[in-house]
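A.B. asks: predicted model and sequence below, questions to follow.
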Amino acid sequence: MDFAPLVEKRRSRLSELEAAMGEPDFFDDQRKATEMTREHTRIKELLSMWDEQTEVQKQIAENRELLSEDDPEIVEMAEMEIPELEKRLEQLESNIQYSLLPRDPTEDRDAIFEIRAGTGGDEASLFAGDLLRMYQRHAETRGWKFETLESAPSDVGGFKEVTVKISGEEVFRYLKYESGVHRVQRVPNTETQGRIHTSTATVAVMPEAEDVDVQLKPEDLRIEVCRAGGAGGQHVNRTESAVQVFHLPTGVMVRCEDGRSQTKNKEKALMILRSKLLERQQQEQAAEYSEKRRNLIGSGGREEKIRTYNFPQNRITDHRIGLTVYNLDQVLEGQINELTENLQAAEIADRLEELEANA
C-alpha cells in the first residue's frame, strides 16, 4: 500500500492546525485545544518518521552499491551497517503505519490495571502478585509512574485483588493487550511430590476516564464512609477513612481504603468508577470491531484466556497470535516488549486490511 497520499493529507492537516492554533481564541475551548494540540504533535512525529524513512532507504541503497567496491574495508563497513539500517527501516515502517490508522482517542491515556486472583487458591494469589511486579518493572524501564490505588493482600504474600494506575506517554496504547485471563503452570512451593499445578489470574486494563467521557450524576451515586478493614496501621483502623461508591444505574461498586485520607480515597474511588463505566461503554462498542481485532485487544478481557506462563519450560505462549517464546524469566522481570510488538503488528495488519477494504 502506498502511504504517500495519506502522509500528504496529514501534511495539509498540519497547516490547518497551525493556522487554528495561531488564532487568539484558540484556548477558549480547552478540550478542543487539547485535542488539536495532541493531533499537531502526532502529525509532526509522523512527518519526522516519514523523512527519516526516506533518509534510511537512501542510506541502504548507497551501502548496497558499496558492496561492489574493490576496497574490502569499505565492503565490510557496508555489510555491517546494512542490517542495522534495515532493522531501523522496519521499525519506522511499522510506526508510520500505526500513525496513519484511525486514532483511538484513548490510546494517549494513562491506564487503570485491575489484577485479580482466579482459580487456584493461594497459588493464584501469588501469581497475581507476580503479574503486579512484572508490570511495575516494565513501567520502571519505560519511565512510567506506577501507583497502587487499592489492594487486598493474601495471607501467603500475594494478592486477592489489586488496582493500580500507570501514568506516562501512551500507556494504554502499549498495555491494552494485557487484558484477559493469564494462566500459570508451575510447581508450587507447598507441593511435595513435584506436580505441576495450573492457576489463573485475570487482568483488566482500562483507559483512565476523563470527566467528558463519563458524567457522574450525584443522584446516581451512593457514597458510604466506613472504617478500613485491611492492613494499614493503627491510624487507618481507628478512623473512618474507607470510601465505598455505588453507581446505582449499573450496580458497579468501588471501594478504596488504602489511603489515610477519606478525601483521597473518595477521589481514587471516583476515578476507578469512571474507568469501569468507560470500560462498559467500550465493551458495548466492541461489536463494531472486526473479529480478529476483537481477539487481539478483547472486549474487557475478564473471561478470555490470552496467555500461558509455563515455568518448567521457561515458556510463555500468547494464544491470540500463536506466539511462543522461551524467556519467561525475562518477561517476569518486565521485558514484555517482544509480546507487545508482535500483538501490535498483528493489529496493524488487520486494521490496514480494513482500511484498504473500505478505501
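C.D. replies: Nice, I can see it. Numbering: from 1, shown residues only.
A.B. asks: going forward, measure contacts and count neighbours with C-alpha atoms only.
C.D. replies: Noted.
A.B. asks: in the chain, what residue sits furthest out from the centroid?
C.D. replies: Distance from the centre of the chain peaks at Asp70, with 50.3 Å (C-alpha atoms, centre = their mean).
A.B. asks: just confirm that one is within a strand.
C.D. replies: No: Asp70 is assigned coil when assessed by DSSP: H, G, I helix; E, B strand; the rest coil, not a strand.
A.B. asks: any idea how far Gly143 is from it?
C.D. replies: 47 Å (C-alpha to C-alpha, to the nearest Å).
A.B. asks: buried residues in the longest strand seen in the chain?
C.D. replies: If you go by DSSP state E, the chain has its longest strand at strand 197-207. Using 16 or more other C-alpha atoms under 10 Å as the test for burial, strand 197-207 gives Thr198, Ser199, Thr200, Ala201, Thr202, Val203, Ala204, Val205, Met206, Pro207.
A.B. asks: which one of those residues sits closest to Thr41?
C.D. replies: The closest of those to Thr41 turns out to be Pro207 (C-alpha to C-alpha; 20.4 Å).
A.B. asks: this is the other structure I want to compare:
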Amino acid sequence: MEDRLREARQRYDDVSAQLSDPAIHADPKRLRDLSREHSQLAQIVEASARLDKAQEDLAGARALLAESEGDLEMAAMARAEIEQLTADVERLEGELKRLLVPRDPLDDRDAVVEIRAGTGGDEAALFAGDLFRMYQRYADRRGWKTELVSVSEGTAGGYKEAVFNVRGANAFGDLRWESGVHRVQRVPATEAQGRIHTSAATVAVLPEAEEVDVQINPADLKIDVYRSSGPGGQSVNTTDSAVRITHLPTGLVVTCQDEKSQHKNKDKAMGVLRSRLLDARIAEQEAERARDRRLQVGTGDRSAKIRTYNFPQSRVTDHRIGFTTHALPQVLDGDLEELLEALKMASESERAA
C-alpha cells in the first residue's frame, strides 16, 4: 500500500502542475480527463492526510497514558481516547486501501440505462415501469439528471422498453452493478385467485461513449425517419421527427422520438449507439478476464439473474453477494445506497485480492 500511496501522491502533484498550465485549457478533452483524475487523486491525498493525523493523535494518546501513572482519571481518559483513535485508524486504513484499488476509467462517465420487460407479459411491463421509477428516484436523490431517449409502453401500463440517460458524477460507476435480470414475485393486479406470479425485466447500464471512443463509418448506418407515436405533445403524429438508426455491421437498432426535433433525436440515438458499441467491446474484455477467474460481481453477464424483489415478504435479495433487505418499498422508492455500496465493496475486495 505504501508504494501505491507514494505513486498516487506523486501523480497528484504532476496532474496539479499540468492543470495550472494554460496550454492544457486549449484542449477540452485533455482538460476534462486531467480534471477527473485530479478529483480522484485528491480523495486519496485527503484520506491519507486524515489517516496521518489519526495515527499522530493515537501516538500522542499512548504517550499520555504512559505519563499518567498514578493519575487514574487521566489514565481513563487516555484509554478511552486510544480506543476511539484505534477504531478511527482502522476505518481510515480501510478507506484508503479501497481508494488505492485501481479505478475503472469509465466509472466517472454518464450512463445509458436500458430496461426491457422479460418473461411475464403485462406484469413484466409493469415491473419494468417500477424499475424505471426506482432509478429515476435514485437519480433525484443523488442530484443527477435523467434524460429520456425512448419508451415503448405496455398494453396494461408500465413499459415494454425504456431507454434513458443519467448524467451526474460517477453515474456509471454507481449504476453499473444493476446490469442483469431482475426478478419480481408478487400477486398481479389481474390475478383473481391471489396466486403469486414470477416475472422478470432486464437492465443494461452502459457507459456513455464519447466520439473518440468509437469511430462510426456513416456508410455503415441506415437512418429512417418517421412520425412519433405515444405521449409527446402536439408534435406527435404531425412531423417526421422520430429517428431509427440501424448499424449494419452489427445489426444494432436504436430509435429515439422523445424530442420534437429530428436533429436532436438523431443526436440522442447516435449517443446510445456509440454506448452500445463501446459496451460490446467492454463485454468482450470482461468475458476474457472471466475465463481466468469468475467474479461474483461485474462479469458483464446480462443473462444472469442478479436480484429478486419478493413482495409477500417485502424482501430484496441480491444473489451475487447474498445481500438481503426487508425494506422493499424503500428500495423501489429509490433508496439504493446501502445495496449499491455493498456491491461496490464486494467488487473492490475482489479487485484488491
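C.D. replies: Looks like it came in fine. Here the structure is a predicted model, which means the values were calculated and not measured.
A.B. asks: returning to that earlier point: which of the buried residues of strand 197-207 of the first structure sit farthest apart?
C.D. replies: The widest separation within the buried residues of strand 197-207 of the first structure (C-alpha to C-alpha) is 29.8 Å, between Thr198 and Pro207.
A.B. asks: all strands of the stretch 151-300 of the second structure, in order?
C.D. replies: Assigned by DSSP state E, counting those that start in this stretch, the strands in the stretch 151-300 of the second structure fall at 159-167, 180-186, 197-207, 221-226, 242-247, 252-256.
A.B. asks: looking at those strands, which is closest to Arg281 of the second structure?
C.D. replies: Per C-alpha to C-alpha, nearest to Arg281 of the second structure of those: strand 197-207, 11.3 Å.
A.B. asks: any idea which residue sits dead centre in the first structure?
C.D. replies: Leu175 (1.5 Å).
A.B. asks: any idea how far it is from Gln344 of the first structure?
C.D. replies: 10 Å.
A.B. asks: okay, now Glu153 of the second structure: neighbour count?
C.D. replies: Close neighbours of Glu153 of the second structure, defined as other C-alpha atoms under 10 Å, add up to 17.
A.B. asks: surely it meets Lys160?
C.D. replies: Yes: using C-alpha atoms under 8 Å, Glu153 of the second structure makes contact with Lys160 at a distance of 5.5 Å.
A.B. asks: scan the second structure for its longest helix.
C.D. replies: helix 28-67 (DSSP state H).
A.B. asks: any buried residues in that one, and which?
C.D. replies: 31, 34-38, 40-42, 44-45, 47-48, 50-51, 54-55, 57-58, 61-62, 64-65.
A.B. asks: ok, now stretch 275-294 of the first structure?
C.D. replies: Neighbour counts over stretch 275-294 of the first structure (16+ other C-alpha under 10 Å) mark Ser275, Lys276, Leu277, Leu278, Glu279, Arg280, Ala286, Arg293, Arg294 as buried.
A.B. asks: give me the contacts around it.
C.D. replies: With contact meaning C-alpha atoms under 8 Å, 6 or more residues apart in numbering, stretch 275-294 of the first structure is reached by Ile112, Met206, Pro207, Glu208, Ala209, Asp213, Val214, Ser299, Gly300, Glu347, Asp350, Arg351.
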